[in-house]
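predicted coordinates and the sequence they were generated for:
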Amino acid sequence: MKTLLISPSYYPQANASYFPLGLAYISAYIQSQGHQVIGLNFNHMPMEKRNPALCDTLLHEEVDIIGISGLTVAYNEIDRLIKVIREIRADVPIVLGGGITSVEGELMMNTLQPNYAVVGEGELIFTRLLKALEEGDDVRKIAGIWCWDADKPKFTGEGESPKYLDELPLPDLDSFGIREHIGLQGEHGQFSYHLTRLDAGRSFPIAASRSCPFKCTFCHHAGMGTYKKHDIGRVVDQIEGYIQTYGINNFSIYDELFSANKARVVEFCDLLKQRNLNIQWFCQLRMDQLDLPMLKMMKETGCNYISFGIESGSDAILGSMKKKITKQTITDAVKIVREAKIGIQGNFLFGDPAETQETIRESLQFQQDNQLYFCDWSAVIPYAGTPIYHYALEKGLIADRETFMRSLCNISGYLYNSQVNMTQMSDEEYKDWYISLRELNDENHRKRCTKVVAGEILERWKSRITIECPCCSHQQTLDLPFPFEQDENGPLLNGPVGVQGMNVLCPDCGRKMHLKARDIPHMKLVYDRFQAEMDALAENQQHAIFIPALDRFATVFLEDIKIDQTCVAAVYDTRPFREDKLFLDRRTQLLDIDRVKELDGQNVVILPWVEYQKVLDWLKHQNVTPKKVICWNQFFRNAISEA
């Protein structure tokens, strides 16, 4: 059968944040069984090009069946894709796979209405489904799928998964645009706000295992079955082959857990040394499976950072999460990883059911004691299938499962507007803690800022900058495109653009450092011109209404832009949870479409904000004419254009 396999994207812009390795394995396997595959990886296209690409494929290819794979956060996007497909080719059956099918299967079938869904590892199950459809057999006899029995969804029971990963063919990377994935990355560095590596070059995805043997309460290994491993020799064979085929020498091991023991990591490093493979690589490990000799081997063979699940600095919370580590384990691991000069990637999680204000303070002290300034705070989210999801259901904290799952597709909106509070704290206390912890992330980053040695503007949105590590004084020079979210017209303006700085990994000592946005030469123009507008208000003794009441970036933005508080007539915000909160020494007032008339004839300053366009539209539709509007997001693009 001719099969169209689709990987949805979680971002509006073309990106290399994720490569669908799981779907590439499925594609390779069904091709080995005689089927044809067309791959569509929407990560490599901006949003406006995805529908045309899908429509073109459906209209010009003889497609027999369509497979879509994604996690639950793709719920709304998969819903949209199914509707588009059915408008064009209602005759083609649609099969869902991936994490979205492994939890809440009946809900998924009833709401998204696919023809079939594969549950678990899909190679064997999907192949059997294709064969049954091709031969006209009863699909209800195939274990491992959801199908329809009359008008009701039916699950056929657990299906068979591959026993030995090494028996599977190599993943079909080319059908899903591996060369586009490589091409979307920076030639000499990997740029992100969270972790920028200037010496890494383009990165290549590889899998050495599936799933994870541990059962943390906030995690669900959706659709991945039991923990299985590729032979390390085969993994290194793949790396060697990919170097020759794609000219890549930097590898991201996508595994949830690269190894549950030290011996496997040592074997990997030994083989890299024996074959003289000069690569760089990244993996995820547990903090209770480390020692200094192993870490030094990892460093010698090119490991430049490791991702760890830190989660908390409170033993009570680590126990509640079933992490099977203690805060002493974390302290000991951090010490030897730093001694080995390998970078640390990790998060603290807030909001476990056992969380209290005391455990938060304990974790905050632990974070400072260990100088984990770049291990950011995130919220515990009760993703479907996790133990804490079932806890939230039992406690009545999730009123409607479909509404909840759809809300997770806009994670920022969920975290600020409909977050599930599983603690004993009040909802107001919980939200206040969440906002303050997110703000703390940015404050912590600035505790270790890089020294800017030299810089010059190369292009409108690009500078060359030399920075010095504050820990070891190592210097590096980068050609830096900034902000990172750009299209052919320049930066995407739908957010606090240009405010968030970037965290850079030192290639020498492995420590992170922070580069402020305003210290980047072309960004300094924006800040200087916006500051000039604020200074003019003060010098002319003019008042202005400020919107919104900043939370996440308030501290760092007001460090970089000085606002004379005598100029602040009032502070407005459209978000109800910010009402009456103190900002710029004023109590925030709620702004809606009716109250926007109060801005008529006033100076209005719109600070960096996701919803800035909403207020501008209100002004237009209500025929409100402020005396002057100084909008960061609009000003941002114009400031450089006029330079």
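That came through fine.

all contacts plus neighbour counts: C-alpha atoms, from now on.
Will do.

next secondary structure element downstream of the host helix or strand of residue 294?
If you go by DSSP states H and E, residue 294 is part of helix 292-300. Per DSSP H and E, the first helix or strand lying C-terminal to helix 292-300 is strand 303-311.

which elements pack onto that following strand?
strand 280-284, strand 343-350 (3 or more C-alpha pairs under 8 Å, 6 or more residues apart in numbering; DSSP states H and E).

okay, buried residues for that strand please.
Neighbour-count burial for strand 303-311 flags 303-311 (criterion: 16 or more other C-alpha atoms under 10 Å).

in JSON lines, list the helices and strands packed on strand 303-311 along with distance to residue 619 and mean neighbour count.
Shown next, in JSON lines, are those (distance: least, C-alpha to C-alpha, whole Å; neighbours: other C-alpha atoms under 10 Å):
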{"stretch": "strand 280-284", "distance to residue 619": "49", "mean neighbour count": "21"}
{"stretch": "strand 343-350", "distance to residue 619": "39", "mean neighbour count": "21"}
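
can you put those in JSON lines and add distance to residue 439?
Listed next are these as JSON lines, based on distance: least, C-alpha to C-alpha, whole Å:
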{"stretch": "strand 280-284", "distance to residue 439": "26"}
{"stretch": "strand 343-350", "distance to residue 439": "14"}
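
and these: which comes nearest residue 631?
Residue 631 lies closest, by C-alpha to C-alpha, to one member of the helices and strands packed on strand 303-311: strand 343-350, at 33.3 Å.

that older thread, and the buried residues of strand 303-311, which two are furthest apart?
Among the buried residues of strand 303-311, the pair separated by the greatest distance (C-alpha to C-alpha) is 303 and 311, which sit 22.5 Å apart.

still on that earlier bit, residue 11: which of the buried residues of strand 303-311 is nearest?
residue 307 (22.4 Å).

got a list of what the closest one touches?
By C-alpha atoms under 8 Å, 6 or more residues apart in numbering, residue 307 lies in contact with 282-285, 344-346.

for stretch 470-482, buried residues please.
Residues of stretch 470-482 classed as buried under the neighbour-count rule (16+ other C-alpha under 10 Å) are 470-471, 475-482.

again with stretch 350-362
Within stretch 350-362, the residues that count as buried by 16+ other C-alpha under 10 Å are 350-353, 355-356, 359-360.

check stretch 405-412 too.
405-409.

in strands, which of the residues you listed fall?
Using DSSP state E, the subset of those located in strands is empty.

quick one, helices of the stretch 451-600 of the chain?
Listed in chain order, the helices of the stretch 451-600 of the chain (DSSP state H, counting those that start in this stretch) span 521-539, 554-560.

below is structure B, check it against A:
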Amino acid sequence: MKYLLVAQSLKKYTDLEEYCMPLGIAYINGAMRSCGFDVDAINMLFEDDPLEALRSRIMDKKIDVLMCGGLTSEYKVLKQIYSIAREANPNIIIVGGGGGFTSEPILFSEMTGVDYAVIGEGEVTNCELAYALDFDEDVSGIKGLVYCAEDGYHQNEAREYVKDLDSLPFPSYEGLSMDKYLDYQNVDGWYNYYAYYSDEPRLMPMLMARSCPFQCSFCFHPIGKGYRSRSLDNFFQELDVWVDKYHINGIALVDECFSIDKKRVIEFCERIEPYHLAWACQMRAETYTDDVLYAMKKSGCIGACFGIESMSETVLKNMNKHLSEKTIETALDLTYKYKLGCTGNLIFGSEAETFKTMSESLKWHRTHAKMHRNRPIRQFSYVQTYPGSIFYNNAFQRNVITSKKEYIETGNWDLNITSLSEEDYVAMGDVIRLCRRENYNKGKIIGIKIIDDKKVDFHFQCSYCGNENYYRNMNRSRFTEGKIKRLGCRHCNMLGDYVLDPERFLYDEYIAIPWFLSEIDIRIPTNYFSDNNWRRVGICGMNAFAKKVIKEIKNNGVIDVVYIYDYWKRNDFDYYGVPLITGEEELPTVDVVINCDLAYWKDMYEHLIKMGCTTQILYLETLLREWNEFEKQ
């Protein structure tokens, strides 16, 4: 049998700023090659026409077995790939694997129509299956396998997870385009970790351990619940191979709990230092100590991520995080002391989430920024209710998910598992989106030099340490949104934003957020509208902020809110009976328009002007600031 291992994607690498070389398929590649199977591999991301390249490879190489897996979120991509494979070879055998199949073994196999699915770790199971296929043997005894029979899919006994990671062959990148992956990296890209440490980064992911000893409610570990690490001898033997073969200058450690063993971390630092490589990792906040971070910094570490997720004790408990605000603050203090980059996320929408708990997290975020001149949060988002997670299983038991199949087919993991109404849950999303638009440690732009139609050199001053940085060969696409986000400083490793269009980003943070969450009370001054002879008001931007300001206007007096307008209709809210207008409909005559599209106010403003609006347009964020100052007087 001829086997084709597929690293799947329907996008091109040159179109992405974020991509990490998949380790799972590389480990299976290494395992199958070490056992002598006839294996080829393809990374679709590096093909001009991914699906056509896959079709050609199957036909040209006369492939008998396709091995390609993914997450439940990649369901539609997998369906396309499997369909192309069967068009290229109607008799091809398709083997699935990865998180999607492991989270729902029978269901996801039925949905994708595979012949076999490998559940959990794949190195041993794939090889045993390949042996059975080569010699036409029975597969019913292969552990960790789902197979399709005449009467449907059957799931064999689970396979024990690999306890001795040193026993596995090193991953193989033959056919997976590792050279291209490294050659195409950019100073401003994200390849499992930021690559700002060099104008010519060659950052390679390397496995240090598997799984996690903690069981956060939103997380799912498809490679088993038992946390296990490689020996350092084994790790550095592999590192020597890649340094020699690929000339890497940085490594991203794949280990969710790298710092859980203090003695091991310090030994790692002592051994990695002579390589003069930049490296980054993931850590647990409670493991941060002076001696550990000192050793990390000395040995070339540029940063460590740890999951913050929430700063509400109620939510952290619901997430099963086993962390406290004090622990997180201590960890952040140490990263600032040793000038190590540190990023985390705030995710909203856990089962225990309310506007009060959301407010607790965002209050901490703003207070921390004022105290430390740094915002460590890289991303704001909803909790993603992934199949296989505790939240997912609870949602199904509570009938929030009524059909697992439909839920996976839809592919929308922003599921309301809170006790909030759907309208309030959507409003929480409006707050999240506005948080993303706030300026993140805004630094100073010193100079921009356009090299060609794709590359730009960028000279800037870090807002945290004040040192200057000069980035060469940045992607020009980063200069099209009015702000360059999350650039790392090579002196202090803090991330910052650099605003190119000050009009588009008028304010570093939005007072509308604490106003909406009722942290601050801002009222429309008495007679504000009547003193300006405004009797008829138009509202633009259908969102939670618009709904609240409509309520405030109606409470202010006899003011007629004539319409609320947006590019497209959102049925998420009841705007107190105000007529909804969308698209290119002509807007009724009013005395003033309030632009409530806070995140993209300038786009809305320019759109209204293009539509022929001659009425004065006021920006809600500016109004809130004026009203707040008026109350203070």
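Cool, the structure landed. Keep in mind it's a predicted model, so treat the numbers as computed, not measured.

equivalent range in structure 2 for the helix holding residue 294 of structure 1?
Aligned using TM-score structural alignment, helix 292-300 of structure 1 spans residues 290-298 in structure 2.

secondary structure class for residue 117 of structure 2?
When classified by DSSP: H, G, I helix; E, B strand; the rest coil, residue 117 of structure 2 comes out as strand.

if I look at it, how far off is residue 74 of structure 2?
Residue 117 of structure 2 sits 15 Å away from residue 74 of structure 2, going by C-alpha to C-alpha, to the nearest Å.

okay, these two: which has more neighbours?
Taking other C-alpha atoms under 10 Å, residue 117 of structure 2 and residue 74 do not tie; residue 117 has more neighbours (32 against 17).

between the buried residues of stretch 470-482 of structure 1, which is nearest residue 336 of structure 1?
residue 471 (16.4 Å).

which residue in structure 2 aligns with that closest one?
That one, residue 471 of structure 1, aligns with residue 464 by TM-score structural alignment.

how far does stretch 467-475 of structure 1 sit from its chain's centre?
Offset of stretch 467-475 of structure 1 from its chain centre (C-alpha atoms, centre = their mean, to the nearest Å): 28 Å.

stretch 491-498 of structure 2 now?
For stretch 491-498 of structure 2, the distance to the chain centre is 19 Å (C-alpha atoms, centre = their mean).

that stretch spans what distance, first to last residue?
With C-alpha to C-alpha applied, stretch 491-498 of structure 2 spans 17 Å between its terminal residues.

reformat the buried residues of stretch 350-362 of structure 1 as CSV; add distance to residue 339 of structure 1 and secondary structure.
Converted to CSV, the buried residues of stretch 350-362 of structure 1 look like this (distance: C-alpha to C-alpha, whole Å; DSSP: H, G, I helix; E, B strand; the rest coil):
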residue, distance to residue 339 of structure 1, secondary structure
350, 28, strand
351, 32, coil
352, 32, coil
353, 35, coil
355, 32, coil
356, 33, coil
359, 29, helix
360, 28, helix
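
which two in those are spaced the farthest apart?
Using C-alpha to C-alpha, those reach their maximum pairwise distance at 353 and 360, which is 12.3 Å.

residue 51 of structure 2 is in contact with residue 12, isn't it?
No: counting by C-alpha atoms under 8 Å, residue 51 of structure 2 stays clear of residue 12, with 11.2 Å between them.

list residues touching both of these two?
residue 44.

higher neighbour count, those two?
Legend: neighbour count by other C-alpha under 10 Å for residue 51 of structure 2 and residue 12, higher for residue 51 (20 against 14).

picking that back up, ranking the helices of the stretch 451-600 of structure 1 by burial, who's on top?
Neighbour counts (mean count of other C-alpha atoms under 10 Å) averaged over each of the helices of the stretch 451-600 of structure 1 peak at helix 521-539, with a mean of 18.

now do the SS call for the residue most central in space within structure 2.
The residue lying closest to the centre of structure 2 (C-alpha atoms, centre = their mean) is residue 379, at 7.5 Å. What three-state DSSP gives for residue 379 of structure 2 is strand.

kindly report the same for the one 5 residues further on.
For residue 384 of structure 2, the assignment made with three-state DSSP gives coil.

doesn't residue 249 make contact with residue 278 of structure 1?
Yes: Residue 278 of structure 1 is in contact with residue 249 according to C-alpha under 8 Å; the separation is 7.1 Å.

neighbour-wise, which of the two wins?
Of the pair residue 278 of structure 1 and residue 249, residue 249 is the one with more neighbours under other C-alpha under 10 Å, namely 21 against 13.

once you drop chain neighbours, what's closest to residue 395 of structure 2?
Closest residue to residue 395 of structure 2 apart from its sequence neighbours, by C-alpha to C-alpha, 6 or more residues apart in numbering: residue 401 at 5.6 Å.

which one of the helices of the stretch 451-600 of structure 1 lies nearest to residue 429 of structure 1?
helix 554-560 (19.2 Å).

contacting residues around that closest one?
Contacts of helix 554-560 of structure 1 (C-alpha under 8 Å, 6+ apart): 439, 442-443, 499, 518, 527.

could you look up the SS state of residue 68 of structure 1?
Under three-state DSSP, residue 68 of structure 1 comes out as strand.

how many neighbouring residues does it have?
Using other C-alpha under 10 Å, residue 68 of structure 1 is surrounded by 21 other residues.
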